[in-house]
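Novice: below are the sequence and a predicted model; questions follow.
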Amino acid sequence: MATSYSLVSISLPTPFAKHEIETLLDCSFKKGIEKAFFMQYRDTFLVYTQFNVLTFINWEKEAIHKALLKLGINNADSFEQHTIFQDYPILIEPDLEVTCKVSNEQIILKEPLSLYLIIIALVISQSVGLEKYEQDLDVHFAKSQQLLDLTQSYSLLKRSKLIEFARNLTAIQHGMVSDLFLLDKPNILWDNEEAEKLYNRLSSILELKDRFEIVEHKLTNLKDDISMALDMFNHKHSEFLEWIIIGLIGFEIVMGLIEFFKH
């Protein structure tokens, strides 16, 4: 007889360290795979990833609301409208002929092994984390044209805004590569063919690699535009300094001539 597990991955609006989650929710995480830590109580799981996504497996909705309230999340009872989240139904079918089947609508497992559930939580968390970066990048895209328009005239304040913008883009790129861990498979998958199939299939369904490449491409274009704008500002800055030097030299000449004719 098939049973169903619910899975909800939520991007926490404010950053939390692992020990803060443990303290606020009165739980203790175990090391899972790569950057995923988990807590299991009977047939429920809580999975935390260091890119600030919390995944609830087989939790009642009311229990999720209470947990979010303990974390100080506003509008916890309507997190669907106020946070980035993804949910995915998991069916457990003991009569399934294969270990797992993954589709756009659901995940079917032959048995609810902890490893498989943590793999699913990790991949869904990566998708949620990537969606957060996608939204952040959309905001930066909206700002980029305004900043590029600043290059029509020069000021130190405008230059500092461009430098800060470039720094934010670098932080996004670094976070995507180092935190989301999308470019490498978890080491444990190399020794478990069935777990690797589950990971690969779910990653493919969620189009993680394709989405990552699109975000990378947008980031590269934005960084190129900002780099060009900074080069223009640096050129204008050099011209500005040159004119100051020329002005000072001219001032010295004028003062020298005045002194000369006085005497």
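Specialist: On my side now, so go ahead. Residues are numbered from 1 along each chain as shown.
Novice: only C-alpha atoms for contact and neighbour calcs from this point on.
Specialist: Will do.
Novice: state which helix of the chain is the longest.
Specialist: helix 208-262 (DSSP state H).
Novice: what lies in contact with the helix or strand containing residue 168?
Specialist: Using DSSP states H and E, the element containing residue 168 is helix 156-178. With contacts defined as CA atoms under 8 Å, 6 or more residues apart in numbering, helix 156-178 is touched by 130, 133, 147, 150, 182-183, 216, 219, 223, 226-227, 229-230, 233.
Novice: now, of those residues, which are buried?
Specialist: Among those, those classed as buried by 16 or more other CA atoms under 10 Å are 130, 133, 147, 150, 182, 216, 219, 223, 226, 229, 230, 233.
Novice: alright, now check it against this:
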Amino acid sequence: MFDYGVVVFANYSAAEKKEAIAFVKNYASTIVDLDLLEEYRIEIDSNIPKVIIKNDYVTVPYVDPSVLKIVMLNIAQSVALDYYEALTDDLITSSKKYIQELEHRGKLSISKKNLLKYIGKVLNVKNSIVDNLYILDDPNLVWDNEELHLLNRHLKANFDINPRFKDLDYRLDIVEDNLRLFTDVLNVRESSRLEWIVIILIFLEIMIALLFH
């Protein structure tokens, strides 16, 4: 099990996996209501000189705990990216709704409180990615082992780990840019409202002065 909540199994039956997940859920602080799954096969062929990476399996000359860990790490990162991609898609969909409202109505109907909640959600997703996914850094395990380094590099390429991470970061930047725009629009709205309040107060003050003069 990885820090970001992904559980990876090797040679577990369906019943064993179900039992293990049920056990882990008892201690989980947040349950993700998404069916995220990645299956990847490891084949062993002692006659090959180096690893062979395919879309749905990898062939290695031998398997030891280090090889397993590298394969499981990349699977876990791929599933975690699936999760954050789904969250980002939801954020972008919400953002598009407000942009279309600006385009067609020339104003935003969202309240300042709900906008702040939305900002908090975006920042929470981005901070969670930064805190949990060390995708751009190679694990310490591969530093002094050329075979593991190559295995890790090829698996990252196979799962498109780095491009997906960069695309995710780019899309979150777009959402943040939209948030800055929404905040500016709301600030203008609040400023305009305050100006009208000041004008009304001045008007009332003048009327009271005239009535009681």
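Specialist: Here it is on my side, so go on. The structure displayed is predicted, hence computed values, not measured ones.
Novice: if we can go back for a sec, same list (the buried ones among the contacts of helix 156-178 of the first structure) but as CSV, adding distance to residue 44 of the first structure.
Specialist: Shown next, in CSV, are those (distance: CA to CA, whole Å):
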residue, distance to residue 44 of the first structure
130, 25
133, 29
147, 48
150, 53
182, 26
216, 36
219, 38
223, 43
226, 47
229, 52
230, 52
233, 56
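Novice: distance from the next helix or strand after the helix holding residue 168 of the first structure to the second structure after superposition?
Specialist: Following helix 156-178 of the first structure in sequence order, the next helix or strand is helix 193-205 (DSSP H and E). Once fitted to the second structure, helix 193-205 of the first structure is off its aligned match by 0.7 Å on average (mean CA distance after the TM-score superposition for the first structure).
Novice: same deal with stretch 162-175 of the first structure?
Specialist: With mean CA distance after the TM-score superposition for the first structure, stretch 162-175 of the first structure departs from the second structure by a mean of 1.6 Å once superposed.
Novice: so which bit of the second structure is that stretch matched to?
Specialist: Taken onto the second structure by TM-score structural alignment, stretch 162-175 of the first structure occupies residues 115-128 there.
Novice: and if you look at stretch 31-45 of the first structure?
Specialist: Alignment note (TM-score structural alignment): stretch 31-45 of the first structure is unmatched in the second structure.
Novice: contacts only, for the residue nearest the centre of the second structure.
Specialist: Nearest to the geometric centre of the second structure sits residue 84, at 2.7 Å (CA atoms, centre = their mean). For residue 84 of the second structure, the contact set (CA under 8 Å, 6+ apart) comprises 125, 129, 168.
Novice: and these as TSV, adding distance to residue 35 of the second structure and neighbour count?
Specialist: Putting the contacts of residue 84 of the second structure into TSV (distance: CA to CA, whole Å; neighbours: other CA atoms under 10 Å) gives the following:
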residue	distance to residue 35 of the second structure	neighbour count
125	19	16
129	19	19
168	20	19
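Novice: ok, so of the residues you listed, who is nearest residue 13 of the second structure?
Specialist: Taking CA to CA as the measure, residue 13 of the second structure lies nearest residue 129 of those, at 30.6 Å.
Novice: sorry, back to before: the helix holding residue 168 of the first structure to helix 208-262, inter-axis angle?
Specialist: Angle, helix 156-178 of the first structure to helix 208-262, by axes from the mean of the first three to the mean of the last three CA atoms, to 10 degrees: 150 degrees.
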